[in-house]
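A.B. asks: Fold the following for me, if possible:
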Amino acid sequence: MSVWVAVTDTLALLAAITIAWLIRGTFRPSSLRPSLLLVVLAPLVYLAVFAGFRLYSLSRLSPAEEFRRILAAVSAAISGLVVLCFWFGLSPHRVSIAMTWALSLVFTLVSRRLWHQWMGRLRFRGDLQFRTLIIGTTAEADHLLGAMRAKGLGFQVVGHVCTGEEYERLDGLRVYGSLRHLRSAVDESGADCVFMASTAVTPEAMAEVSRVVRSRPIEVRVSSNMTEIMTSRLMVQQVGSLVALSLKAVRLTGPQAVAKRTLDIVLGSLAFVISLPLWGVVALAIKLDTRGRVLYRQERIGRDARPFSILKFRTMVVGAEAMLEGLQSKNEATGPLFKLRLDPRVTRVGSWLRMWSLDELPQLLNVLKGDMSLVGPRPPLPNEVARYEDWHHDRLVVRPGITGLWQVRGRSQLPFDDYVRLDLYYIENWSVAYDLYILMKTVPAILLRKGAY
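C.D. replies: Alright, predicted model coming up:
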């Protein structure tokens, strides 16, 4: 499968180069004759860089991680190709280079997306499965077995290596014995993946697993019970003769903070200028629909629990907050949130604005002011924060955003705790590329009205 993915990556590069040169009007087949070696080397360099970023490994990457790696790989590969061009005496135009980079990135992302969709359908049908051995106690194996048999995940559980004292056969699953039988279990089952329960991770167990998989192309995964700690914060460090896990603090400081703020100012200013004509249309629609102000100010809680005034286009009738108490019994949301699909306080125009998220356009001013970011956790109300559990407060360590993972994963449909977990995942894994990925995913989420009300 990796071979065919590499073929499509090569085609993406060649298509990008050809289109960029055709648009510039500088493509001449005769100009390549002295540099036929370059034509051969270019795809090889491209694929070598992609392989270096582990874009052809068996491990499945999260969409954000894959986006980050592809962005870095395309940038590095195109830079390498430019150096090769100068080495062979060619002087590519800067516009052609920029267009090749942009088109290569787009074509590669599209081809990878198509590959994932196709492989997802195959996995859902029961093809392209990882033959997986579970290592753990009977109870842990039962839990993992139930989770891994969900359709579309791509795991075919072929056996259980028990670390407990008593062996029990689970739902027809073969038990291969204890860890000392792992080598024969792998050989007999034809496993290409070993999934370890968290309590099975002992020095002795890891040493045995390492010995068994050393000469075999087997992927090892560990189920973590550290649900409140994101793996991006964990680093393995050598401390003298000890191996330790180091837990990083969650703060955007220094270059990271500067990069995120720069992105907010540049893209926020651009979005503000482009959307200005729409502001007039929305304002006129609100005034014609109901009496009251066009813009609505509300106190929200921002970074480090500091309050600020958020701006929105008004979508409710005047006096809506006074009506809230009488509607609490109809609340459809979980946790401290209040959500009502058919909220009687929402105006006709307000319902339309909310459906397309146009009521949030004025928050671009909050972004430019520095109270908010384009991407981040949604800013909560003070009364919501008062009802937070301790771990919910972790979402307040960064600037709140206009959009975020909650926006592209279901918007109003998510339970509150899942909402917070998505926020924490974003905070733990932040990068400029991740912000760009979420912004790109926000557009189809809004157009498809995913979970909006």
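A.B. asks: C-alpha only now, for contacts and for neighbours.
C.D. replies: Fine.
A.B. asks: Centroid-nearest residue for this protein?
C.D. replies: Nearest to the mean C-alpha position of the chain, by C-alpha atoms, centre = their mean, lies residue 64 at 3.5 Å.
A.B. asks: What is the distance between the host helix or strand of that one and the centre of its chain?
C.D. replies: According to DSSP states H and E, residue 64 maps onto helix 63-87. Counting by C-alpha atoms, centre = their mean, to the nearest Å, helix 63-87 is centred 20 Å from the centre of its parent chain.
A.B. asks: And the contacts of it?
C.D. replies: Applying C-alpha atoms under 8 Å, 6 or more residues apart in numbering, the contact partners of helix 63-87 are 38, 42, 45-46, 49-50, 53, 55, 91-92, 97, 100-101, 104-105, 108-109, 433-434, 437.
A.B. asks: Just the buried residues of that helix, please?
C.D. replies: Judged by neighbour count using 16 or more other C-alpha atoms under 10 Å, the buried positions of helix 63-87 are 64-78, 81-82, 84-85.
A.B. asks: just stretch 46-56 next, same as before
C.D. replies: 46-47, 49-50, 53-56.
A.B. asks: Among those residues, which are located in helices?
C.D. replies: 46-47, 49-50 (DSSP state H).
A.B. asks: For the stretch 101-250 of the chain, just list every one of the helices.
C.D. replies: 138-148, 182-189, 203-213 (DSSP state H, counting those that start in this stretch).
A.B. asks: Tell me which of those helices sits nearest to residue 272.
C.D. replies: In terms of C-alpha to C-alpha, the element of these nearest to residue 272 is helix 138-148, at 44.9 Å.
A.B. asks: and the buried residues of stretch 46-56 as JSON lines, adding distance to residue 256?
C.D. replies: Output for the buried residues of stretch 46-56, formatted as JSON lines (distance: C-alpha to C-alpha, whole Å):
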{"residue": "46", "distance to residue 256": "28"}
{"residue": "47", "distance to residue 256": "30"}
{"residue": "49", "distance to residue 256": "25"}
{"residue": "50", "distance to residue 256": "25"}
{"residue": "53", "distance to residue 256": "22"}
{"residue": "54", "distance to residue 256": "24"}
{"residue": "55", "distance to residue 256": "25"}
{"residue": "56", "distance to residue 256": "29"}
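A.B. asks: one more, for comparison:
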Amino acid sequence: MHSAFGGFTAVPGIAAAHQPAALSGTAWRRRYQVSLLASDSVLIVGVLLLAVNVLTLHAGIETLTDVLGLGGTMAVGWLTMMSLFRTRDARLVGTGAGEYKKVIRASSATFAAAAVAVVLLDLEHFRGLLVLALPSGTLLLLSSRWLWRQWLVHQSRLGHYLSKVVVVGRPTDVRYVAAQLAKNSGAAYTVVGAVYEGRTNPAALQTGDRVVPVISGLRKIEDFVALTGADAVIVAGHLRKGSSYIRELGWRLEGSSTELVLASALTNVAGPRITMRPVEGLPLMHVELPHFTGGRHVLKRAMDIVLSATALVVLAPLFLVLSVAIRLDSPGPAFFVQERAGKDSAVFRMVKFRSMVTTAEDELELLKEQNEGSGVLFKMRDDPRVTRIGRIIRKYSLDELPQFWNVLRGDMSLVGPRPPLVSEVSGYEEHTHRRLLIKPGLTGLWQVSGRSDLDWEESIRLDLYYVENWSVAGDLIIMWRTFKVMLQPVGAY
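C.D. replies: Model (predicted):
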């Protein structure tokens, strides 16, 4: 039985400060939050002081007191907004785009309020403060958060700054959640044990490059938690004992101040659109409908046009060099044009640098028995049709660069699902067609998460997750991760 759980929801009122000898998940998160607060304060005060110095050179020294007063007020307001928008929320640190989105929203709210004050009070000399501080301050805050995250990820690889968790549920569900945590949790969780529901013959569980102990039965969970030193218990999927047992488990864990976390299959696709709305003590999980049109898509298209046009101009010399190299390496044109399925299954002609011999499509039938791809995809690590220069440009994804032209034309977007072959679409299951609800992308979650090393189900899961939950901030993060993947290729062949 296949199980898929993509998100975790902490149960309110159960978590508390943990006091083991080693630094617990709660303790390190608090220390990390204090560090974030300190760096945010230094950056905000610093950028406003710099803006004040620039302004006084032009506005005259007599305005210095007023400018300093407004700058100080803005610093306090900015830091307050950073707290109100929960930019240092312990559930966000180290993973996902949520942290960056909250920083952007807090900064935007700060300067919206400041702009209203400047207009209403007719503070002519202070408009420059907004113009100077808004973009530079927000960029510095985002850069700081990224640097902190890199440090946190590095620490997690050394086994530091991790919340130790025990995963509870049916064996299939436990193994899936443990595997996802080992692969995707970043600086969040490390599995230290597992509890299988029911009477089974437990064996040690392999999670990443570690082996953790397993027990069966739900009666002694709190003892097992104490033995492993876990900070949290993750309930994977639905337990046969039902919700009443989960409530009782929360009560039993209160004595050890251990956090209780629920892994839901629903959040695998709908995570960012889920909100909890309690009604008279009844916690309702509300899932917002995805939107495939509207203002955000207009902004996405505007970003596509500006960035793709800029890329085509900047990369023109590289295009020339690669075109010459490809033609000298093997007979045939420098570019390869292929029909792909776009939004709503509309067929378009996608442009790539040619990385194979010109007879590649004719030779495909002879190689199908050696297919190493998954699902309807054909992939071979040592495909004999790939040319010498082709192996280089495929490894570093340089063969994809001409797709900036498709983005400019509107056939594709900078970020989106992988553009499928028309023949692939005919083999899709019903739900897989949802990946065609938006334009395919030059890059996407599939490319930055392993590419050809992913199995078919995982590739589709990532595409569907993106289709229903994309955001502008998320797109920017994927673009940044794409640069890293190009420099350190994974699954590119």
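A.B. asks: ok, back up a step: in PyMOL, how would I select just the buried ones from the contacts of helix 63-87 of structure 1?
C.D. replies: Typed into PyMOL, the line below selects the buried ones among these, using 16+ other C-alpha under 10 Å:
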select buried, resi 38+42+45+46+49+50+53+55+97+100+101+104+105+108+109+433+434+437
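A.B. asks: residues touching residue 104 of structure 1, list them.
C.D. replies: 12-13, 15-17, 74.
A.B. asks: let me redo that: residue 164 of structure 1
C.D. replies: So residue 164 of structure 1 contacts 136-138 (C-alpha under 8 Å, 6+ apart).
A.B. asks: between the residues you listed, which is nearest residue 198 of structure 1?
C.D. replies: residue 136 (8.0 Å).
A.B. asks: how many other residues sit next to the closest one?
C.D. replies: 24 (other C-alpha atoms under 10 Å).
A.B. asks: likewise residue 110 of structure 1?
C.D. replies: Residue 110 of structure 1, neighbours per other C-alpha under 10 Å, totals 13.
A.B. asks: same thing with residue 401 of structure 1?
C.D. replies: 20.
A.B. asks: Just give me the match in structure 2 for it.
C.D. replies: Counting by TM-score structural alignment, residue 401 of structure 1 corresponds to residue 441 in structure 2.
A.B. asks: again, but for residue 334 of structure 1
C.D. replies: So, by TM-score structural alignment, residue 334 of structure 1 is matched to residue 374.
A.B. asks: How about the contacts made by that match?
C.D. replies: Contacts of residue 374 of structure 2 by C-alpha under 8 Å, 6+ apart are 455-456.
A.B. asks: for residue 468 of structure 2, same thing?
C.D. replies: Residue 468 of structure 2 neighbours (C-alpha under 8 Å, 6+ apart): 269-270, 290-291.
A.B. asks: now the strands: where do they sit in structure 1?
C.D. replies: Using DSSP state E, the strands assigned to structure 1 run over residues 130-136, 155-162, 175-177, 193-196, 219-222, 234-239, 242-247, 295-301, 307-313, 373-375, 401-403.
A.B. asks: looking at those strands, which is closest to residue 354 of structure 1?
C.D. replies: It's strand 307-313; of these, that one is closest to residue 354 of structure 1 (C-alpha to C-alpha) at 9.6 Å.
A.B. asks: about what we covered before: a markdown table for the strands of structure 1, including distance to residue 421 of structure 1?
C.D. replies: Shown next, in a markdown table, are those (distance: least, C-alpha to C-alpha, whole Å):
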| stretch | distance to residue 421 of structure 1 |
| --- | --- |
| strand 130-136 | 27 |
| strand 155-162 | 25 |
| strand 175-177 | 35 |
| strand 193-196 | 24 |
| strand 219-222 | 20 |
| strand 234-239 | 17 |
| strand 242-247 | 18 |
| strand 295-301 | 18 |
| strand 307-313 | 22 |
| strand 373-375 | 15 |
| strand 401-403 | 15 |
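A.B. asks: Which one of those lies nearest to residue 27 of structure 1?
C.D. replies: Per C-alpha to C-alpha, nearest to residue 27 of structure 1 of these: strand 373-375, 39.9 Å.
A.B. asks: on that earlier part again, show me which of the contacts of residue 468 of structure 2 are buried.
C.D. replies: Buried among these by 16+ other C-alpha under 10 Å: 269-270.
A.B. asks: of the contacts of residue 468 of structure 2, which stay in contact in structure 1?
C.D. replies: Using both residues aligned by TM-score structural alignment, their matches' C-alpha atoms under 8 Å, structure 1 keeps these contacts from the contacts of residue 468 of structure 2: 270, 290.
A.B. asks: Distance to residue 349 of structure 2 added to the contacts of residue 468 of structure 2, as a markdown table?
C.D. replies: Output for those, formatted as a markdown table (distance: C-alpha to C-alpha, whole Å):
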| residue | distance to residue 349 of structure 2 |
| --- | --- |
| 269 | 30 |
| 270 | 32 |
| 290 | 28 |
| 291 | 27 |
